[in-house]
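Engineer: my questions are about this predicted structure, shown below with the sequence.
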Amino acid sequence: MKRPKLKKASKRVSCAKRYKIQKKVKEHHKKLRKEAKKSGIKKRTKKDIGVPNSAPFKEEVLKEAEQKKQELEELKEKNKLAKQKERAEKRKKGKETAGAEEEPKTKKAKKAEKAKVQREARAAVAKEKSTKAFRCSELKKVIEASDVILEVLDARDPMGCRCPQLEEAVLKHEGGKRLFFVLTKIDLVPRDSLQNWLGYLQAECPTFVFKSSTRLQDRTVLEKKQADVNGTVDLSRAGASYGCNSLMQTLTDLASKGDGESMLKIGVVGFPSVGKSSIINTLKGSRACIAGVPRGLTKCMQEVHLSKKVKMIDSPAIVAAPCNSGVNMALRSLQIEENEKSPLEAVKTLLRECNQRQIMLEYSVPNYRNSLEFLIFYAKKRGFLQKGAVPNTEQAAVTFLNDWTGAKLNYYSKVPERQSLPPYLTEAMVTELRTGLDLDKVKMANEHIITRIRSPYASSSILFNSKGMTDGLLSFTEVPAETPASVDEEQQEEDIIEETEDAKQIEDPEEAETPDTHTVQTQKSQQKSSRKRTKGKAKPAFVNIDVLASQQKSDDAYDFNTDFV
């Protein structure tokens, strides 16, 4: 069916066309006004024709008009004066209100200054509490006030968590204090390694295995009763603890054997991030102490009452001595938190003590040449990117260190061969530490916990080369003026050479070849021996850069004098 022909065209136009027409009309009117202004044409005002002569009572009409005109002028003058008077009054009121508001402003300023002073005082106190001298003094207070000292050891590296200076100070104290070991984070260690370490440590001191609870505890008695009545477990919370009953029963037995009036004071000591505050929170059943992934959260000693006869004392972390190895300083010190050391250097020292293949399997990264390349791969995998998709190696290094010090990564260290007791520990001291304890009961409880807990396999864990005990500082005067280097000069030279070679390989991956491991070791040994021979006798090396001479000596050089047909 054909559409019938319209008689009239539609007046509808597009918006663009309508706006264009309006713009053109506006410009046209503007142009006309400009031309009229240039030619001097002005709009004539209408002339008052006045009163004609033929009108009756002309004089009276003119007088009346004159009188109205004067009245209008007088009214305008009155309005003008009234407005001026009103403005003057407003100015006067504004000055009075400004003078009245000056006092509240001064009060606000005083309050702001007072708040600023309080903030500065708090910052100064926090800074003082974070100093090494304050931590050493607080640790001494805990040792003096405690009857029993619990040295908390990370089960992944128990020997690295031991402090010989602390153990000697406790065992040789005049008050006859007891020393117990507590192995924490036992769910991150293979079962065989945990059993071996337990047997090794029990030969020196009574040892307890422990796994802290990380779930949100019920804060009130009513919530606990409701949970018991319902009999349900909130799966959103983490698992329960292990070893809590055994340790608490032992401490209660010791408290009951002492004086009935005095309480048994137990000090919990150890290096950063070994789980001191978590043990107290688990035994208490609530969050009595601050605990978390960052190291050094506990700043001062804190007393927590577990029962009428037992009281726990939380302490700040032991200050690691600067004479320790780089690995121990990376894991057991607060140099990174205090901006004394870069996390990149700490990651480099840790990777040197681990198997590269195990690190690659654990973190799902490809083969890497050095620590920097590993951090680049790890940052890309975790999405730690800066502006322009640049990998944030600093954030990746901090996360890597948090995995090693926190309760996340599975790694273990080998148990050393038993040679002899430490020089500060004797057989008499060992027997004295064991008196008053039901060792068979403690041993059975530890074995029961080890069989119940879910442990990782050795194949899925990282083997870590422990560097032995970590030296600590019990007084700030022991800190030397100049901290000795943790790595000798030859090791530093080798690291610099390796970094430069790895950097060249990263820049030119196509030119890099994969030589045999035997040849690489021989080359490194030759370089090392040459550096030892030429140490202190370095001479500048001259290189011939004459290209024409090199071309003349080579057999394959092209001869331009010959012509080919």
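Structural biologist: Ah, there it is. Note that the coordinates shown come from a computational prediction; the quantities given were computed from them, not determined experimentally.
Engineer: switch to C-alpha atoms for all contacts and neighbour counts from now on
Structural biologist: OK.
Engineer: neighbours of the closest residue to Y411 other than its chain neighbours, how many?
Structural biologist: Once flanking residues are discounted, Y411 sits nearest to I462: 4.3 Å by C-alpha to C-alpha, 6 or more residues apart in numbering. Per other C-alpha atoms under 10 Å, the neighbour tally for I462 reads 22.
Engineer: let's bring in a second model and compare:
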Amino acid sequence: MNFQWYPGHMTKAKRQMQEDMKLIDLVIELVDARIPLSSRNPDIDDLGKNKYRLILMNKSDLADRKQTEAWSSYFRSRGFFVVCLDARSKNGMKNVTDVIMEACKEKMERDRKRGIKNRPVRAMVVGIPNVGKSTFINSYAGKACAKTGNKPGVTKGKQWIRLNKNVELLDTPGILWPKFEDQMVGLRLALIGSIKDEILNTDELAIELIHILTGMYPGVLKDRYGVDEEQKDTDILCEIAEKRNCLSKGNELDYSKAATLLIDEFRSGKLGKITLEIVK
């Protein structure tokens, strides 16, 4: 499979982000804890190089805990502040403000020495599509102030959100980079739903997922579907279709239905806590 997807509005969003960087103190970057590196936009490091940085590893409830800890250490060793959370259930959310204050304490100290009091930290929230930015903002603010959806590209415009006396957030549309140098990055993004399903071959995607899971998490597919993992990836998909009664109108096995089922169950955590990339 070849993954290339770069809607025109994303080029515009990047230009706008360059302008907005002048207004903020801190970049809050959401990544998906199941693919912490692949769900980062490499442009952000360049755009935010003179800003304080906080990485929020969202959807950590769906990720392998051991791998999440390893990735947290990886990011901290590179100078980022890190919070692991699940924005939907609000698990981990209570730590965010404290870490923002810690990340920006030098700025606040400078303000205090200049006699500037009660100026909130201004933060930009960034992240590629479908990592949960809007859900995070709504959970953090305690009200639905950013439009949410589980499809990429729901957030279109820019908005400032006053959270409390300490923090103001600038929301931005998610942006992807124009070319995946490594096709595995594109594959991982497709698997978590950051690339629109409509432009993907679901059958091929499911077979790629089977290949990854049998290598990284042997036994997961056997436990969930009762399949033999020693056979070819395509045969495993056929057996999932059989075991789950995925049939078309003529009582033929429907492999596309089985592929969609498998991808949906991975994304929702029904296969267990899984991380698709490990720290190297």
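Structural biologist: Done, it's in. Computed from a predicted structure; not experimentally measured.
Engineer: from the middle of its chain, how far away would stretch 168-186 of the first structure be?
Structural biologist: Relative to the chain's own centre, stretch 168-186 of the first structure is displaced by 32 Å; criterion: C-alpha atoms, centre = their mean, to the nearest Å.
Engineer: contacts for it?
Structural biologist: Residues from elsewhere that reach stretch 168-186 of the first structure (C-alpha atoms under 8 Å, 6 or more residues apart in numbering): 143, 146-156, 158, 167, 194, 201, 205-212, 274-275, 407, 424-425, 429, 433, 455.
Engineer: aligned counterpart of the residue nearest to Y411 of the first structure in the second structure, please.
Structural biologist: Aligned counterpart of I462 of the first structure in the second structure: none (TM-score structural alignment).
Engineer: also M248 of the first structure?
Structural biologist: Alignment note: M248 of the first structure maps to T97 in the second structure; criterion TM-score structural alignment.
Engineer: looks to me like that match is in a helix.
Structural biologist: Yes. Using DSSP: H, G, I helix; E, B strand; the rest coil, the secondary structure at T97 of the second structure is a helix.
Engineer: quick one: the helices in the stretch 51-200 of the first structure?
Structural biologist: Here the stretch 51-200 of the first structure has its helices, by DSSP state H, counting those that start in this stretch, at 58-129, 132-145, 158-161, 164-171, 191-202.
Engineer: likewise for the stretch 151-280 of the second structure?
Structural biologist: 183-192, 202-216, 220-225, 233-243, 255-267.
Engineer: output these as a markdown table; include the columns distance to P120 of the second structure and mean neighbour count.
Structural biologist: Shown next, in a markdown table, are those (distance: least, C-alpha to C-alpha, whole Å; neighbours: other C-alpha atoms under 10 Å):
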| stretch | distance to P120 of the second structure | mean neighbour count |
| --- | --- | --- |
| helix 183-192 | 34 | 19 |
| helix 202-216 | 44 | 18 |
| helix 220-225 | 47 | 16 |
| helix 233-243 | 53 | 19 |
| helix 255-267 | 36 | 20 |
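Engineer: looking at those, spot the one closest to Y6 of the second structure.
Structural biologist: Y6 of the second structure lies closest, by C-alpha to C-alpha, to one member of the helices of the stretch 151-280 of the second structure: helix 183-192, at 11.8 Å.
Engineer: now do the closest one: which elements does it pack against?
Structural biologist: When contacts are defined as 3 or more C-alpha pairs under 8 Å, 6 or more residues apart in numbering; DSSP states H and E, helix 183-192 of the second structure sits against helix 202-216, helix 255-267.
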